[in-house]
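sequence first, then the predicted structure, then my questions.
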Amino acid sequence: MASLDQQIKDSQKQIVLTQEKIADMTSRLDRVAAKAGVEQPTIDIANATLQDVHAHTEAMNANIAELIMGLDDVTAGFSRDFEQMRSKTGWEKFVGVFASHKSESMRQERLRTASIDDKLQDLIGKSDVITRLLEGQLTMLNEQKDKVEQNLTDTLADRETVVDTLENLRARIQALDPKLIELENKVAATTDASDRTRIETELAVASKQHNALVQDEQVALAKSQTLERYIEAGKTWVDSLQNQAATQMVLINKLQTDTRQRVVLYDALTKSLKTAQQQDVAHRINEIGVKTDQEAQAAMAAIGTATNSRMMDMLEAHGDHMVFARKVLEEKAKADERFARRFSEIVEKHDKNLYGG
């Protein structure tokens, strides 16, 4: 798999490309709405373009989902590194057989140069970068949705007007039909040339009026169908934008919860390292020779008093810390469940290492 930095760059490019295609799709629908009385939405807008946008959106979300799981993997790696750092390495233990102070100084130097804080802060920084990318995409999706919804509102009003006009035309045509039939029957039954000519003239005028109404009906019907197709395309696009927004919110929630969990994890592991160092100091004091036993006892008594005071503070604060930690873990479990449900195929590939299959 690519590095986290490279994956972030890939995600940035995919988000830009997807935003361009989403804006283009909305623009196409806007142009159709403006020409609704002239032309109908093309198959490209209704199907091909929409599918193209979906393909890019799915690729973008798949990349980000894998990136989020990559962040989880790195976090787990940090946790393992922390645990290993609590203990001395084999070489440090070997040196400790001959020089305990040298062994401890080696360990402290290793901890100092490990740049643990930098690594975790870099990871949290990457989470924040991805979150900002997703929030920008979410904002864009909501803006596009609002724009299309406004166009849909206008178009629905236009179609309502067109349908009213169409119904009015049909009522007028229906009312004119009996008159045409009556005039046609009169022409057939009239034997007087003068009367026939008069009736035929009247029939011609009525027929011309009827044809004009039929032509208007056809225009109104075509416009109604055009608006209807645009409305359906618009509804489909709004639904798509809403689904995309929901996906972005799942990803954002997962990232934000993970970041909070990483902060808690970092705090706990850092304290664990400090505790390990304090234990080593205590062991060294305990190993002082007989000649310094009294001084050691006095020092230990002072340390014990301070330790007891510190221990009470820690115990009192522990309750609040555990409540917060459990809350974060509960939120993470919920975020992970939503994430896994929406990206089940990607999670399966990650967990089973099925890349390239």
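Perfect, I can see it now. Numbers count the residues shown, from 1 in each chain.

CA atoms for contacts and neighbours, from now on please.
OK.

next secondary structure after the helix or strand containing Ile285?
Using DSSP states H and E, Ile285 maps to helix 193-286. Counting by DSSP H and E, the element after helix 193-286 in chain order, helix or strand, is helix 293-342.

how far off helix 193-286 does that next one point, in degrees?
Note on geometry: by axes from the mean of the first three to the mean of the last three Cα atoms, to 10 degrees, helix 293-342 and helix 193-286 are set 160 degrees apart in direction.

what's the distance between helix 293-342 and the middle of its chain?
35 Å (Cα atoms, centre = their mean, to the nearest Å).

output the contacting helices and strands for it.
helix 193-286 (3 or more Cα pairs under 8 Å, 6 or more residues apart in numbering; DSSP states H and E).

how distant is the helix it packs on from the center of its chain?
On Cα atoms, centre = their mean, the centre of helix 193-286 falls 13 Å from that of its chain.

and for stretch 161-177?
For stretch 161-177, the distance to the chain centre is 48 Å (Cα atoms, centre = their mean).

buried set for it?
Across stretch 161-177, burial judged by 16 or more other Cα atoms under 10 Å covers 162-163, 165-166, 169, 173, 176.

columns distance to Lys327 and secondary structure on top of those, output as TSV?
What follows is those, written out as TSV (distance: Cα to Cα, whole Å; DSSP: H, G, I helix; E, B strand; the rest coil):
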residue	distance to Lys327	secondary structure
Val162	57	helix
Val163	56	helix
Thr165	61	helix
Leu166	61	helix
Leu169	66	helix
Ile173	71	helix
Leu176	76	helix
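
and which of those is nearest Gln19?
Val162 (34.2 Å; Cα to Cα).

tell me which residue is most central in this protein.
Gln248 (0.9 Å; Cα atoms, centre = their mean).

so how far is Asn142 from that residue?
Distance of Gln248 to Asn142, given as Cα to Cα, to the nearest Å: 11 Å.

repeat for Glu149
10 Å.

with Asp195 instead?
Distance from Asp195 to Asn142, by Cα to Cα: 71 Å.

same thing with Arg342?
20 Å.

ditto for Gln225
28 Å.

then Phe78?
From Phe78 to Asn142 the distance is 37 Å (Cα to Cα).

neighbour-wise, which of these two wins?
A side-by-side neighbour count of Phe78 and Asn142, using other Cα atoms under 10 Å, places Phe78 first with 20 against 16.

take this one as well and set it beside the first:
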Amino acid sequence: MATLQNFDAEIAKTNQVVQDMRTKIEQSGAVLDTLARTDKKIGDANFDLENARIEDVLKQQKVMEGNIADLIIGLEDATNVFGAEFESMKNYTGWESFVGIFSDQSKQRMRTDRVRNMSLAGNLQELLAKSDTIVGILKAQKQILDQRYKTSEASLSQVIERRKATMSGLETVQKRIEELNPMLLDIENKIAASTSQKERTELEGERSKLATEYNEKQAKEQELLAESQTLERYTSMFQTFVDSLNNQIAAQSTLINKLTIDTEQRIVLYKALEDSLKTAAQQDVAHKINTLGSQVDNTAEETMAGIGAASQKHIGDLLEMHEKNMVATADIQRRKKLADDAFARRFDDVLKKHNSANYVQS
């Protein structure tokens, strides 16, 4: 039986990266939620720290998605590696060939008995267990991303509204400062021109009040200006954060879709091939099969196409679903092509890197 070297270790390592990302995403989301509260004072003190954390999340995102994409490609590689076992099922052993010299009927019977007693459940269960684990990681992460995206998008909208309110307040203050300038100048001129001590005293009192208001408005202008600039920086940073969450959700959907369809097709092909090999009437079809996965011969696939259950199901459930929900070859091929195309567009670099390395070995 073929083995996937380091596959479980890679899954564990990827899962750890996902856990680290979740922690940082929640931390960044909490900061964003805090900024959305209009009564919360903000400053630049933690901006660099938060920006670094988001940049780290973006880097880990690429690593995590690349690792899982590589694992999914690895499952396809494993399918082809397992193909060697199927070749042994359809070919005659040396002893069977020797017996065939004397009796072709005995040779056929020996091969039929051997194939009938040979189970592929082990291969299916190993492949399915790894698919289950990866799908579990992906779906759990997607659920968290969906939740955080909704709350973070709402918080970002509030932060944007908060900045708008700050800008509006700043404009109001600046307008008042513009009004106070000529008023102060005018009262200064009146004081200079006045010859009445009483009038001068009243004017100086008015000037004092205007000067106090002017100074307060200038201080408020600086405060609102600083707050607006800080909110602008945070808004830009968290827009990147929210966009990243959206991008991660899209990537998770692409990965889940491909893995699910691949698993459905893989199980259907395995089961149908096993059935065809175990049924003497289907031996001609079996001989037309060269490889599995994307390289199954169209003629053979016509007898094998169908759709399995979701990849998380147990083997018994999958085979039962296969029998109850057969569909046309064209449909499963169409769905797989769409999934493969979407996967290739998003993970082209991973595919190229993977194809240049020996990821799965027997």
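On my side now, so go ahead. Just so it is clear, the model here is predicted, and its values are computed rather than measured.

any idea what the TM-score comes out to?
The TM-score (TM-score structural alignment, normalised by the length of the first structure) is 0.78; 318 aligned residues with a Cα RMSD of 3.0 Å.

test my guess that Ile187 of the second structure contacts Leu203.
Yes: taking contacts as Cα atoms under 8 Å, Ile187 of the second structure lies within contact range of Leu203: 6.7 Å.

residue contacts, the aligned partner of Thr270 of the first structure in the second structure?
Under the alignment (TM-score structural alignment), Thr270 of the first structure pairs with Glu274 of the second structure. Counting by Cα atoms under 8 Å, 6 or more residues apart in numbering, Glu274 of the second structure touches Leu120.

go again using 7 Å as the cut-off
Going by Cα atoms under 7 Å, 6 or more residues apart in numbering, Glu274 of the second structure touches no other residue.

can you tell me the closest non-neighbouring residue to Ile15 of the first structure?
Of all residues not flanking Ile15 of the first structure in the chain, Met60 sits nearest, at 6.4 Å (Cα to Cα, 6 or more residues apart in numbering).

mind telling me what element the one you found is part of?
Going by DSSP H and E, Met60 of the first structure is in helix 50-85.

summarise which helices and strands that helix is packed against.
Under the contact criterion of 3 or more Cα pairs under 7 Å, 6 or more residues apart in numbering; DSSP states H and E, helix 50-85 of the first structure touches helix 4-34.

list the buried residues in the helix it packs on.
Those would be 4, 7-8, 11-12, 14-15, 17-19, 21-23, 25-26, 28-30, 32-33, for helix 4-34 of the first structure by 16+ other Cα under 10 Å.

equivalent analysis for stretch 37-52 of the first structure, please.
37, 40-41, 45-46, 49-50.

just those residues: which are in helices?
Leu50 (DSSP state H).

could you dump the buried residues of stretch 37-52 of the first structure to TSV with distance to Thr155 of the first structure?
Output for those, formatted as TSV (distance: Cα to Cα, whole Å):
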residue	distance to Thr155 of the first structure
Gly37	11
Gln40	13
Pro41	13
Ile45	17
Ala46	17
Thr49	21
Leu50	20
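
and the residue nearest to Ile15 of the first structure, what does it touch?
Counted by Cα under 7 Å, 6+ apart, Met60 of the first structure has contacts 11, 14-15.

counterpart of it over in the second structure?
By TM-score structural alignment, Met60 of the first structure lines up with Met64.

from Arg346 of the second structure, how far off is that match?
For Met64 of the second structure relative to Arg346 of the second structure (Cα to Cα), the value is 13 Å.

same question, Arg207 of the second structure
Distance, Arg207 of the second structure to Arg346 of the second structure, by Cα to Cα: 67 Å.

just Ala357 of the second structure next, same as before
When Ala357 of the second structure is compared with Arg346 of the second structure (using Cα to Cα), they lie 20 Å apart.

which one of these two has more residues nearby?
Arg346 (18 against 8).

aligned counterpart of that one in the first structure, please.
Arg346 of the second structure maps onto Arg342 in the first structure, by TM-score structural alignment.

what do you get for Glu126 of the second structure?
Checking TM-score structural alignment: Glu126 of the second structure goes with Asp122.

quick one: contacts for its match?
Contacts of Asp122 of the first structure (Cα under 7 Å, 6+ apart): none.

assign a three-state SS to it, would you?
Assigned by DSSP: H, G, I helix; E, B strand; the rest coil, the conformation of Asp122 of the first structure is helix.

report the separation between it and Leu251 of the first structure.
The value you get for Asp122 of the first structure to Leu251 of the first structure, if Cα to Cα is used, is 19 Å.

could you do Ala317 of the first structure as well?
33 Å.

ok, now Ala282 of the first structure?
Applying Cα to Cα to Ala282 of the first structure and Leu251 of the first structure gives a distance of 46 Å.

ok, these two, which is more surrounded?
For Ala282 of the first structure and Leu251, the more surrounded residue by other Cα under 10 Å is Leu251, and the numbers stand at 26 against 13.

so what corresponds to the more buried one in the second structure?
By TM-score structural alignment, Leu251 of the first structure lines up with Leu255.

and for Thr257 of the first structure, the neighbour number?
Neighbours of Thr257 of the first structure using other Cα under 10 Å come to 20.

pretty sure it is touching Lys332, no?
Yes: look at Thr257 of the first structure against Lys332 with Cα atoms under 7 Å: they come within range, at 5.5 Å.

re the thing from before, strands - which of the buried residues of stretch 37-52 of the first structure land there?
Among the buried residues of stretch 37-52 of the first structure, no member is found in strands (DSSP state E).

relative to Gly96 of the first structure, which of the buried residues of stretch 37-52 of the first structure is nearest.
For the buried residues of stretch 37-52 of the first structure, the nearest to Gly96 of the first structure is Leu50 (67.9 Å; Cα to Cα).

tell me how far the closest one lies from Leu29 of the first structure.
Taking Cα to Cα, one finds Leu50 of the first structure at 11 Å from Leu29 of the first structure.

cool, and Phe324 of the first structure?
48 Å.

how about Ala246 of the first structure?
With Cα to Cα as the criterion, Ala246 of the first structure and Leu29 of the first structure are 22 Å apart.

Lys349 of the first structure too?
With Cα to Cα as the criterion, Lys349 of the first structure and Leu29 of the first structure are 37 Å apart.

picking up where we left off before, ok, the residue nearest to Ile15 of the first structure to Gln242 of the first structure distance?
Taking Cα to Cα, one finds Met60 of the first structure at 16 Å from Gln242 of the first structure.

show me what Lys93 of the first structure lines up with in the second structure.
Counting by TM-score structural alignment, the partner of Lys93 of the first structure is Ser97.

excluding covalently adjacent residues, which one is nearest to that match?
Lys107 is the one closest to Ser97 of the second structure (Cα to Cα, 6+ apart), at 6.7 Å.

host element of that neighbour?
Judged by DSSP H and E, Lys107 of the second structure forms part of helix 104-116.

perfect, I'm done here.
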